[in-house]
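>>> Give the three-dimensional model of this entry:
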Amino acid sequence: MALSADRPVGGILFDRDDTLVVDVPYNADPHRVVPVPGARLAVQRARAAGLPVGVVTNQSVIARGGATRAEVDATNARVDELVGPFAVWCVCPHGPDDDCACRKPRPGLVLQASEVLGVPAEELVVVGDIGADLGAAAAAGAQSILVPTRSTRAEEIAAAPTVAVDLAEAVALVLARAVERP
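Sure, this is the predicted structure:
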C-alpha cells in the first residue's frame, strides 16, 4: 500500500514506544531505552531529505503516578540522543480516562506538532504501531503508516490505510511523496 498520490508530504511524526524504541511498558528510565533496529538510519534518511521529524507519544505513566514529567523528558532525551534529533516532542501526560484532547487517538498531539513544525497537518504522516496512532493522524487530517509489531492487533493491520514492514520502508514511502519546504 502507498500514501495518497494527491497529497504532498512535508513532515513525519513518529510514535515512540514500539515504533522508535523497543517497548518497555511505562518506561521512564533513560537506561532502558533501546532503539528499534534501523530506527536511527530511517530517521536520518528523513532528515537528510529535508523533512522535519517529530515524536507524538502517550505517556500515561505520568498520570498513573509511576513517573514524573521530568523522568519522561529524560527518557525522551535519551531517545533523541540514540535515534534523533527530533524537531519536536509532543507528549500526552494524561491517562485513558482523563478525557483530554491530546491523548491518541485524539488529534491534539498531531495538531500541536503541526503548529510547532509549521507544516499543515494534512501534509504530515504519522508512523506508529497501533490503531491509536493512525486514529490520531486521521482525526487531525494527516496520513498514517502502520508498522506492525507483536502488539499490533490483526484488525488494526486490516484497517490501516498504509502498512510498512519496518521503519525503513515507512520512510521510503514518505520520501516518495515528500515536497520541498521553503
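>>> only C-alpha atoms for contact and neighbour calcs from this point on.
Fine.
>>> which other residues reach stretch 51-66?
10-17, 26-28, 43, 46-47, 67-69, 72, 86-96, 103-104, 109-110, 113, 117, 178, 181 (Cα atoms under 8 Å, 6 or more residues apart in numbering).
>>> Now show me the structure for the sequence below, then we'll compare the two:
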Amino acid sequence: MKIVILDRDGVINEDSPNHIKSVAEWRPIAGSLEAIAKLCQAGFRVFVATNQSGLGRGLFDYDAFCAINDRMQKQLAELGGRIDGIAFAPDPPDAPTPRRKPGPGMLLDLARRLNASLDLVPVVGDSWRDIQAARAAQARPVLVRTGNGRRTETEHRTELRGVAVYDDLATFANALIAAQHALPPVR
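Next up, the predicted model:
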C-alpha cells in the first residue's frame, strides 16, 4: 500500500496564526489540491494528520471543522483526488495528549487502522512538530517551505539534516511520483 500523510494548515491550505475557523477562511495553497489529485491518480492513498487546537479552545466547533474538510474534499473530487482519512487532535498545546503533534499518536493510530508500517511513509509538514512526530512514529519526515516551513527550515537547520525539503506540496508530489516510476520492476 502506497501511503502519504499530510499536515493540513500550511501544507494543503494557507495557515493563519488565528486558526482557520470557517470555510470562508480556508484557501488552498496554489497547486496543493492538484498535487493531491496527482498522488491519488498515481496510486497513493492520502491521509491528513492535523493539530486543531482551535476546537479545544472553542474558537470553532466540529460543524465548522467538518465543513472545511468537506470543502477540501469537494474541490479535490473535481480534480480527481481525495483524502482517504483525516486524523486530528483537538487538544490545546497546554494540555496535549499523545495524539497532538509533536507526539506520534495520530500517525501511529493511522498505521494501526491501516495495518501498515510507517517505515517508508512520507509525512509532509511545515512545522518542527510535524518533523518530530514523523520521527517518533518511525515514518519519513518531509518539510515543505509553505506555511511555517521557511521559518522551520531556518530555525532547525541542523536538526533537519537528512530530512527532504521541498518548496511546496506540488514539488514534493512530482518528486515522489517520479521516484516511484524510476524504481525497477519487482520480480
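>>> quick one on the thing from earlier: among the contacts of stretch 51-66 of the first structure, name the ones in helices.
Using DSSP state H, the subset of the contacts of stretch 51-66 of the first structure located in helices is 43, 46-47, 69, 72, 109-110, 113, 117.
>>> of the residues you listed, closest to D80 of the first structure?
Set against D80 of the first structure, the nearest of those by Cα to Cα is V43 (10.6 Å).
>>> what do we get in the second structure for that closest one?
Here V43 of the first structure is matched to I36 in the second structure, going by TM-score structural alignment.
>>> hang on, the earlier thing: separate out the buried members of the contacts of stretch 51-66 of the first structure.
Neighbour counting with 16 or more other Cα atoms under 10 Å marks 10-17, 26-28, 43, 46-47, 67, 69, 72, 86-95, 103-104, 109-110, 113, 117, 178 as buried within the contacts of stretch 51-66 of the first structure.
>>> Burial check on the aligned partner of I62 of the first structure in the second structure, number of neighbours?
If you follow I62 of the first structure across to the second structure using TM-score structural alignment, you land on L55. Neighbour count of L55 of the second structure, defined by other Cα atoms under 10 Å: 20.
>>> By residue count, what's the longest strand in the second structure?
Secondary structure of the second structure per DSSP state E: the longest strand is strand 45-51.
>>> can you tell me the mean distance of the helix or strand following that strand from the first structure after alignment?
Sequence order places helix 53-56 as the next helix or strand after strand 45-51 of the second structure, per DSSP states H and E. In the superposition with the first structure, the average deviation recorded for helix 53-56 of the second structure is 0.7 Å (mean Cα distance after the TM-score superposition for the first structure).
>>> re earlier: switch the ones in helices among the contacts of stretch 51-66 of the first structure over to TSV; also include distance to T57 of the first structure.
Shown next, in TSV, are those (distance: Cα to Cα, whole Å):
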residue	distance to T57 of the first structure
V43	16
A46	19
R47	20
R69	13
V72	11
L109	8
V110	10
A113	11
L117	16
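>>> Please identify which pair of those lies farthest apart.
A46 and R69, at 28.2 Å, using Cα to Cα across these.
>>> what's the burial count for E155 of the first structure?
That count, for E155 of the first structure with other Cα under 10 Å as the rule, works out to 9.
>>> ugh, typo on my part, it should be A140 of the first structure
Using other Cα under 10 Å, A140 of the first structure has 22 neighbouring residues.
>>> Nice, that's everything, thank you.
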